[in-house]
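S.K.: Got a sequence here, can you model it:
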Amino acid sequence: MTKTRVILIERYKKVPKYGKYIKISKKVKAHDEEGKYREGDRVEIQEVSPMSRDKRWKIIRLIERPLVADEVLTVTAEVPAIGEEKA
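M.R.: Reported below is the predicted structural model:
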């Protein structure tokens, strides 16, 4: 299962009786050959012939990679200790 990713597909469906939209979500298993996609990535998938009992999708390309805590630049400031004068 190292080359398998679980993809969450979300879409909105209009309820005719009330005229409101509800969110419908579905999870599918997709094949990731290189293992380069990670949690939080937005990807494009394509339906292919069955690779296993549950896996019938393949990841085609990366659409968007979110900014994660490791990639955020941190800025540190020098704060004087209590009782110390500012220069």
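
S.K.: all contacts plus neighbour counts: C-alpha atoms, from now on.
M.R.: OK.

S.K.: and the residue most central in space within the chain, what does it touch?
M.R.: Most central in the chain under C-alpha atoms, centre = their mean is residue 40, positioned 1.9 Å from the mean C-alpha point. Residue 40 is in contact with 65, 66, counting by C-alpha atoms under 8 Å, 6 or more residues apart in numbering.

S.K.: For the comparison step, fold the sequence that follows:
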Amino acid sequence: MSETPITPARSHRKERTGEVISNKMTKTIVVRVERRFRHPQFKKVVTQFHKLYAHDEKSEAKVGDRVLIQETRPLSKLKSWRLVEVVEHNKDAEPVAV
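M.R.: Have a look, this model is predicted:
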């Protein structure tokens, strides 16, 4: 009876890798995520971009960095992702054209 309670493992959550295109908001970054797929009818490789708002608690991501974000509960009207780690820092930070 003196066993420690076992905490359930966190369910599998979606993860995406993308590039930070804005960090002007407090504790929020905007990440551009690229998705490539083959069009079912025309068989051409199509590239789509999505802008995702992510929570950056420590404000460690800068514009141009490659980051890993993970889905989480809705934090605001637009934010439902959080920063897991900065995969690669950008050496020369230039604004990304959207």
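
S.K.: Which position in structure 2 pairs with the residue nearest to the centre of structure 1?
M.R.: By TM-score structural alignment, residue 40 of structure 1 lines up with residue 64 in structure 2.

S.K.: Could you measure from its match over to residue 21 of structure 2?
M.R.: With distances taken as C-alpha to C-alpha, to the nearest Å, residue 64 of structure 2 is found 6 Å from residue 21 of structure 2.

S.K.: What of residue 52 of structure 2?
M.R.: The gap separating residue 52 of structure 2 from residue 21 of structure 2 is 10 Å, by C-alpha to C-alpha.

S.K.: any idea what residue 35 of structure 2 aligns with in structure 1?
M.R.: Counting by TM-score structural alignment, residue 35 of structure 2 corresponds to residue 11 in structure 1.

S.K.: Same question for residue 49 of structure 2.
M.R.: Aligned by TM-score structural alignment, residue 49 of structure 2 pairs with residue 25 of structure 1.

S.K.: three-state assignment of that match?
M.R.: Assigned by DSSP: H, G, I helix; E, B strand; the rest coil, the conformation of residue 25 of structure 1 is strand.
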